[in-house]
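Asker: need the 3D shape of this:
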Amino acid sequence: MFPTLALCGGGLWMGLQFHMKYVIAYGTTAAFARLDNMEMPPTPRCIARIHVYSQMWRYFDVGLYRFLVKYIYKPSFEALSEWFTLPQIIIKLIASFATFVFIFMWHGTIMRVFVWSVLNYLGITLEYFSKAISTTEQYKWFKKNILRTEAMETRFTAMLCVPLLHLSAISNFYLFAGRKIGNYYFQYFLPFVLNFNSVVIFISLYCCCIVSMALQDVPSRTDKKLHVKVNKSEMKCE
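Answerer: This next block holds a predicted model:
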C-alpha cells in the first residue's frame, strides 16, 4: 500500500535497524572481552558507507570475514591453484563459491538465506569481472581519452555501481524480512522503468555511491585500536 519512496524508506530502515542490532550486540560483548585484555574485531560499519558487496563482507561482520578468509577462501584458493591450471579469476570465483556455500549452511539452509547467498555471490562475481576489465588496455585508453580526470572516473564508477547497490539492497531484504517481502521488492524495484520515481531512486543511489567512495579509506571509530596513555603520577594516592 506504500508509495514507491515510502517503500524505499522502509528498506533503508530495515538496513539501519539491522546494523544497529549488530553494533549493540557486538559492541556489548566486545566491551566485556576487552576487560580480559582480548583484542576484538571492530564493530560493523554503517551500511550507508558501503556500496559494493566486497566492502559489506569485509567491514560489516569483520570476525566472520576473517574466519571465512582464513579457513575457507584461502585453503580453497591454494588447493585449486595446486591441482588445476586455470586462470586466476576462475580460481577466485570457485573459491568464493565454496565460501558462499559455507555461508549458506552457516546462516541456515532455508530458502530466503539461499536467495540472499546466491544474489551476494552474483554481486561478488560482477565485481571480480569489473575489476578485471578495469585493468585492460581498452579501459586504460577509455580512461585516458574519454574520462581524462580522476573525478570523472569516480563519477563513472559510481554510476556503474548503482545497479550493484540496487541489487545488494534487495538481496538483503530477503535476509531481513523473509522471502515474501524480498520477492515483492525484487519484482517491484529490479526492472528499472523510466519514470519519476526510478529517476529519484537512481539519483539517490548514485549519491550513496559517491559518499561511500569518498569515505572508503576513512576508518570507522572502532577500526583503530585505541591507545590510552595514563600518567602514573595521577594514579598515586594522595
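
Asker: alpha carbons only for contacts and neighbour counts from here, please
Answerer: Fine.

Asker: go through this structure and flag its longest helix.
Answerer: Among all segments of the chain classified by DSSP state H, the helix with the greatest residue count is helix 4-35.

Asker: off-centre distance for it?
Answerer: Between the mean C-alpha location of helix 4-35 and the chain-wide mean there is a distance of 14 Å, by Cα atoms, centre = their mean, to the nearest Å.

Asker: second chain to compare with the first, below:
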Amino acid sequence: GFALPLMFFVKYFIIYGSVATIAAIDGFEMPAPPKCISRIHSSVYLWRTFDRGLHLWLTNYFYKPIIGSQWNPMRKVFAGFVCFLCIALWHGMDRAVVIWTSLNFFGVSAEIIAKSVQSSNVWITSVQCKLSDTANERLNALIASPFFAIAYVSNIFFLSNWEVGYHFVQQILFTFPTPLLPTLLILYFGWGSDSLKPCESQTVRTKSANGRHKCERLIVTPVLSRSAVN
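Answerer: Coordinates of the predicted model:
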C-alpha cells in the first residue's frame, strides 16, 4: 500500500520537474516540485507541499476569500470543505474520490481544530507547561498517529479503486491488535523523526509580573541534513 503513494510521487515529481525545466528556459518560475511523502506526517502539510500549484489556486481563489478576516477554526474548516468539494468535482466525484476527499477533509479539519486547542491558554497551562518538550512531542505523535494512518489509507482509495481501498481499511484499520498496533507504532516513531517534521517547537517558560509561571511555544525551523532535503 505504501508503494502506491510513492509511485504517484515519482510520477508527479518527473512531470512537474520536466515542465518546470521547460518553463525556466522561457524565463518563467514555476512552483516547487512536490515533497516526498515518505517524510510528510501532516495532512495539512501534505496538501500544502505536494501539488503546490493546486494549493496556490485553491488558496487564492477559495480558501482566503472565504475566510476573509475571520481566521477562526470554524471558518477555516468551512473553507477547507469548499476546497475539498472542488477537488472532488475536479476528479470526477466517483465513490473512491468521495471517500478520498472526505477522509482528507477529516484529517485536515482535525489538525486545524487540534492546533486551535493546543494554542489555547487552557492547554498551554494545564498540559504544555507541565510537560517537557520531549514529552509534548511524544504526546503530539501519539495523537497524530491514527490520523496519519487515515491519511495514507485515503490515498489508496484515490490511487486504486473502492475495492482495494476498502480491503486495506479492513486489513489495517479494523484489525486489532495486529497489524493495527504495529502500524500505529511505526507511524508514531515516523511522526517523531526529525527528518519528517516541517518545523520544531520549543517551550520557553518565563515568570510574569505577578510571580506566576507561564510558558510560550516558539516555532523553530530545523536545519535538515542533506539527505532530508528534496
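
Asker: give me the TM-score for these two chains.
Answerer: Between these two chains, after superposing, the TM-score reads 0.82 (TM-score structural alignment, normalised by the length of structure 2); 203 aligned residues with a Cα RMSD of 2.0 Å.

Asker: how about the longest helix of structure 1: buried residues?
Answerer: 8, 11-12, 14-15, 19-20, 22-23, 26-27, 30 (16 or more other Cα atoms under 10 Å).

Asker: for residue 220 of structure 1, state which of these is nearest.
Answerer: The shortest approach to residue 220 of structure 1 among the buried residues of helix 4-35 of structure 1 belongs to residue 23, at 12.3 Å (Cα to Cα).

Asker: so how far is residue 61 of structure 1 from the closest one?
Answerer: From residue 23 of structure 1 across to residue 61 of structure 1, the span is 10 Å (Cα to Cα, to the nearest Å).

Asker: ok, now residue 180 of structure 1?
Answerer: Per Cα to Cα, residue 180 of structure 1 is found 25 Å from residue 61 of structure 1.

Asker: and the two? Which one has more around it.
Answerer: Neighbour totals were compared for residue 180 of structure 1 and residue 61, and residue 61 leads with 19 against 12 (other Cα atoms under 10 Å).

Asker: so who does the more buried one touch?
Answerer: Going by Cα atoms under 8 Å, 6 or more residues apart in numbering, residue 61 of structure 1 touches 43-44.

Asker: just give me the match in structure 2 for it.
Answerer: With TM-score structural alignment as the criterion, residue 61 of structure 1 lines up with residue 51 in structure 2.

Asker: surely residue 115 of structure 1 is in contact with residue 171?
Answerer: Yes - Residue 115 of structure 1 lies in contact with residue 171 (Cα atoms under 8 Å); the separation is 7.3 Å.

Asker: which one of these two is surrounded by more residues?
Answerer: Between residue 115 of structure 1 and residue 171, counted using other Cα under 10 Å, residue 171 has the larger neighbour count: 25 against 19.

Asker: with adjacent residues omitted, what lies nearest to the counterpart of the more buried one in structure 2?
Answerer: Using TM-score structural alignment to pair residues, one finds that residue 171 of structure 1 aligns to residue 154 in structure 2. Taking Cα to Cα, 6 or more residues apart in numbering, and ignoring the residues beside it in sequence, residue 154 of structure 2 has residue 100 as its nearest neighbour in space, at 4.8 Å.

Asker: and the one you found, how far is that from residue 157 of structure 2?
Answerer: With distances defined as Cα to Cα, the gap from residue 100 of structure 2 to residue 157 of structure 2 amounts to 6 Å.
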